[in-house]
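Engineer: I would like the atomic coordinates for the input below:
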Amino acid sequence: MEWTGARYADQPTVEVTTWVAAPPGKVWALVSDVTRMPEMSDELQSAWWTGGAAGPALGARFVGRNRHERFGEWETTSTVVTCDPERVFAWSVGDPAEPSAVWRFGLEPRGGGTELSQWMRMGPGRSGLSFAIDAMPEKEQKIVFVRLREFERGMTATLEHIKHRLEA
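Structural biologist: Predicted coordinates for the structure are as follows:
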């Protein structure tokens, strides 16, 4: 993956993939349960459904509480924008019309198990990263690059946690 030169306005993306020795239904049950995702993430501390939602459904909303050593702690409200059971679970962070990010799990039956991918796109809406860029516009490309690398490492670790949990 090549991100050098990416600016926030370019809406850069990152994606990681792994194969899980479990059927898509079992993988789906885990990746679409946002309340369990903090168990598999260093940054996401807690998550809960809100606005009457009790589980994954198109338009359902959830709140996530995050922590990062450089950015501190914050909460975001996300909206499920794709909910295709055993295939795709995606959500936009913040305003669905102008999200600060979009995240997605993709599931594909393969080789008696599931090929699982996690993908994310920055922007186009403002995020916490926008404040760092505002303060140091000359370093925007480096700021974006470093954050994308952090996302890639975190997503790789999340998929490894999911794989380990489902294959145990």
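Engineer: For the rest of this, base every contact and every neighbour count on C-alpha atoms.
Structural biologist: Will do.
Engineer: so residue 124 touches residue 100, yeah?
Structural biologist: Yes: using C-alpha atoms under 8 Å, residue 124 is in contact with residue 100, at 5.9 Å.
Engineer: neighbour count winner among the two?
Structural biologist: residue 100 (23 against 17; other C-alpha atoms under 10 Å).
Engineer: Pretty sure that one sits against residue 91.
Structural biologist: No: judged on C-alpha under 8 Å, residue 100 makes no contact with residue 91 at a distance of 10.9 Å.
Engineer: Between the two, which contacts overlap?
Structural biologist: Common contacts of residue 100 and residue 91 (C-alpha atoms under 8 Å, 6 or more residues apart in numbering): none found.
Engineer: Report the secondary structure state of the residue lying farthest from the centre of the chain.
Structural biologist: Each residue of the chain has a distance to the centre, and by C-alpha atoms, centre = their mean the biggest one is for residue 138: 27.1 Å. Put simply, residue 138 is helix when judged by DSSP: H, G, I helix; E, B strand; the rest coil.
Engineer: ok so residue 133 is a helix residue?
Structural biologist: Yes: under three-state DSSP, residue 133 sits within a helix.
Engineer: ok now do it, which residues does it touch?
Structural biologist: Contacts of residue 133 were listed using C-alpha under 8 Å, 6+ apart, and they are 139, 140, 143.
Engineer: one more to line up against the first:
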Amino acid sequence: MEWTGARYSDTPTIEVRTWIDAPPEKVWALVSDIELMPEMSEELRSVAWLDGAHGPAVGARFVGRSEHEAFGKWETTSYVIECEPESVLAWAVQDPAEPSAVWRFRLRPENGGTELSQWMQLGPGRSGLSVAIDRMPDKEQKIVFVRLREFEQSITATLAQIKQRAEA
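Structural biologist: The predicted structure follows:
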């Protein structure tokens, strides 16, 4: 697990890695099935492709609906910005030019299996976290730290579930 940044304007990131005893094509089948992700997430409630898309490709869009006890319910549209089967899948949330977040899975063959990492970046575009920071600017670093910890726990749990499913 790696962290960078302390303020929202620093576009802080977090990355978590795991090794999976399964080939990249099997892991890719799971990470590229975005409609499966709500089953592996505490916050994400549903995901659906838009514009007739049925899977990831650069430029494809999907809508995600999420819920968090402190932030309530919200909906975002994400844009696939990188897609190399069995290697990388990344998407920008809301505005691809100024995303509220960027998420990325990377797969790499390793030791007869797959190293899978999930990385995310907050900002630079505004998000629900920006509203909390606007209300309590003196607590910005704490707000960012707490949210990154939540993402770390969520990503760790998601990767564990992907690992379990891929190795089954």
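Engineer: on that earlier part again, how near is the residue farthest from the centre of structure 1 to residue 127 of structure 1?
Structural biologist: Counting by C-alpha to C-alpha, to the nearest Å, the gap from residue 138 of structure 1 to residue 127 of structure 1 is 18 Å.
Engineer: Residue 5 of structure 1 in helix, strand or coil?
Structural biologist: Secondary structure state of residue 5 of structure 1, per three-state DSSP, is coil.
Engineer: Give the burial count for the residue nearest to it when sequence neighbours are not counted, as a bare number.
Structural biologist: Counting by C-alpha to C-alpha, 6 or more residues apart in numbering, residue 141 is the residue found nearest to residue 5 of structure 1 once chain neighbours are left out, at 5.5 Å. Counted with other C-alpha under 10 Å, residues neighbouring residue 141 of structure 1 total 16.
Engineer: Could I get the buried residue list for the helix or strand hosting residue 141 of structure 1?
Structural biologist: Element membership for residue 141 of structure 1 (DSSP states H and E) is helix 140-167. In terms of neighbour count (16 or more other C-alpha atoms under 10 Å), helix 140-167 of structure 1 has its buried residues at 140-145, 148, 151-152, 154-163.
Engineer: after superposition, how close is it to structure 2?
Structural biologist: When structure 2 is overlaid, helix 140-167 of structure 1 sits 0.4 Å from its aligned residues on average, using mean C-alpha distance after the TM-score superposition for structure 1.
Engineer: With residue 134 of structure 2 as the reference, measure out to the closest residue to residue 117 of structure 2 other than its chain neighbours.
Structural biologist: Residue nearest to residue 117 of structure 2 in three dimensions, not counting chain neighbours: residue 17, with 4.1 Å by C-alpha to C-alpha, 6+ apart. Distance of residue 17 of structure 2 to residue 134 of structure 2, computed by C-alpha to C-alpha: 32 Å.
Engineer: between those two, which one's more packed in?
Structural biologist: Neighbours were tallied for residue 17 of structure 2 and for residue 134 using other C-alpha under 10 Å; the higher tally belongs to residue 17 (19 against 11).
Engineer: got the residue ranges for the strands in structure 1?
Structural biologist: Remark: strands assigned in structure 1 by DSSP state E are 13-20, 44-50, 61-68, 72-84, 88-93, 101-110, 113-122.
Engineer: Dump these into CSV; add distance to residue 29 of structure 1 as well.
Structural biologist: Shown next, in CSV, are the strands of structure 1 (distance: least, C-alpha to C-alpha, whole Å):
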stretch, distance to residue 29 of structure 1
strand 13-20, 13
strand 44-50, 15
strand 61-68, 16
strand 72-84, 12
strand 88-93, 11
strand 101-110, 11
strand 113-122, 13
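Engineer: Buried deepest among those strands, which one?
Structural biologist: Ranked by mean neighbour count, the strands of structure 1 are led by strand 88-93 with a mean of 24 (mean count of other C-alpha atoms under 10 Å).
Engineer: ok, average deviation of that strand from structure 2?
Structural biologist: For strand 88-93 of structure 1, the mean deviation from structure 2 after alignment is 0.2 Å (mean C-alpha distance after the TM-score superposition for structure 1).
Engineer: That strand versus strand 101-110: what angle between them?
Structural biologist: Interaxial angle, strand 88-93 of structure 1 versus strand 101-110 (axes from the mean of the first three to the mean of the last three C-alpha atoms, to 10 degrees): 170 degrees.
Engineer: got a list of contacts for strand 88-93 of structure 1?
Structural biologist: By C-alpha under 8 Å, 6+ apart, the residues outside strand 88-93 of structure 1 that reach it are 31-32, 76-83, 99-107.
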